[in-house]
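1. A predicted structure for the sequence below; I have some questions about it.
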Amino acid sequence: MYKMMLFAVMLLGTSAVQAGDGTVIDEVLAGYQAEGVGSFSAEHGKEMWIAKHEGPLGLDGNPSGEAFKIRRDDEPRSRSCQTCHGTDLSLPGKHWRTGKLINPMSPKAKPVEVDEDDGPRFSDKAKIEKWFLRNCKWTVGRECTGQEKGDLLSFLRNQ
């Protein structure tokens, strides 16, 4: 039993170190590179992070009348990543509607234990993709491209 617990602690410690040293981010970025995107720009990622978007966009990149019909009255008309995550990425964010705390986006910041399964930021490739899908659709009104996700990750990893 003791050996099994020791192994589990070592395994968990390894995944935390892996997240802290950016290995998972490197793997995700390599996946985007394999899709044929260009080189990543942390500066462009920062511009995307602070950019304001006016409601959902249609497939043509223009605001969709249909999408605006389903917009909630209390939903922000203009939104950015900062709407929920804030401007200081070392601090927790707050969901605009529910008020639920969101762990800091900085990989260097300590999680605030929002959920039991929260680990170090950017330590799980599936979670990275899940949150990009959900947040890009809400913020930009579409899925982000591999280039956009790579630029954002390049920006966030250095915060």
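-> Looks like it arrived, so ask away.
2. CA atoms for contacts and neighbours, from now on please.
-> Fine.
3. which residues of this structure fall in strands?
-> Under the criterion DSSP state E, strands of the chain are mapped to 53-54, 78-79, 93-94, 101-102.
4. which one of those lies nearest to Ala8?
-> Among the strands of the chain, strand 101-102 comes nearest to Ala8, with 27.0 Å by C-alpha to C-alpha.
5. residues making contact with the closest one?
-> For strand 101-102, contacts defined as C-alpha atoms under 8 Å, 6 or more residues apart in numbering pick out 84-85, 92-95, 114.
6. if you set the cut-off to 7 Å instead, what comes out?
-> Strand 101-102 is contacted from outside by 92-95, 114, using C-alpha atoms under 7 Å, 6 or more residues apart in numbering.
7. another one to put next to it:
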Amino acid sequence: MTQLHTLALALMAACATASGHAADTTAAEQLAHWSAQAGRPGNAELGKAFFTARHGGEWSCASCHGTPPTGQGKHASTGKAIAPLAPGFNPKAFTDTAKVDKWFRRNCKDVLERECTAVEKADVLAYLNALKP
């Protein structure tokens, strides 16, 4: 019975871990990654300008995430709540590489009608990482 109990606990722990947040990276590691891809450090001032600009379209990043993106945002068309984007206000922000890639791809296409460049990602991450409580 003890072995069965231990096995059951181990399975429950594995299921809880599998369904939880991946947390395979940090916002700082994401910034370092995109800065390396860009060939230069991210620039927070350029990131702020990029984040708030409409880029010729209807939306900016700030349209859904707010200015500054330190509180709960709201999707511009669906109204769905969005957790704070700045890592200083949301410890889960930018901690799952697959989600970071997915949301950069989707959101950049919504705002720019194309994927963001490594420079743009590095600059936005530098801006977001600079926001502190």
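-> Arrived safely, thanks for sending. Source: prediction; values computed, not measured.
8. what TM-score comes out when they're superposed?
-> The TM-score (TM-score structural alignment, normalised by the length of the second structure) is 0.74; 119 aligned residues with a C-alpha RMSD of 2.6 Å.
9. return the set of buried residues in the helix ranked longest in the first structure.
-> Counting residues, the longest helix found in the first structure (DSSP state H) is helix 2-20. Going by neighbour count (16 or more other C-alpha atoms under 10 Å), the buried part of helix 2-20 of the first structure is 15-16, 18-20.
10. next, count neighbours for Glu29 of the second structure.
-> Burial of Glu29 of the second structure is recorded as 14 neighbouring residues (other C-alpha atoms under 10 Å).
11. and it, how close does it get to Thr97 of the second structure?
-> 10 Å (C-alpha to C-alpha, to the nearest Å).
12. buried subset of the contacts of strand 101-102 of the first structure as a ChimeraX selection?
-> Buried members of the contacts of strand 101-102 of the first structure, defined by 16+ other C-alpha under 10 Å, are picked up in ChimeraX with:
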select :92,93,94
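13. contacting residues for the residue nearest the centre of the second structure?
-> By C-alpha atoms, centre = their mean, the second structure has its centre lying nearest to Phe94, at 4.0 Å. Each residue near Phe94 of the second structure by C-alpha under 7 Å, 6+ apart is listed here: 26-27, 100.
14. repeat that for 8 Å
-> 25-27, 30, 87, 100.
15. and in the first structure, which of those residues remain?
-> Here is what carries over to the first structure from the contacts of Phe94 of the second structure, by both residues aligned by TM-score structural alignment, their matches' C-alpha atoms under 8 Å: 26-27, 87, 100.
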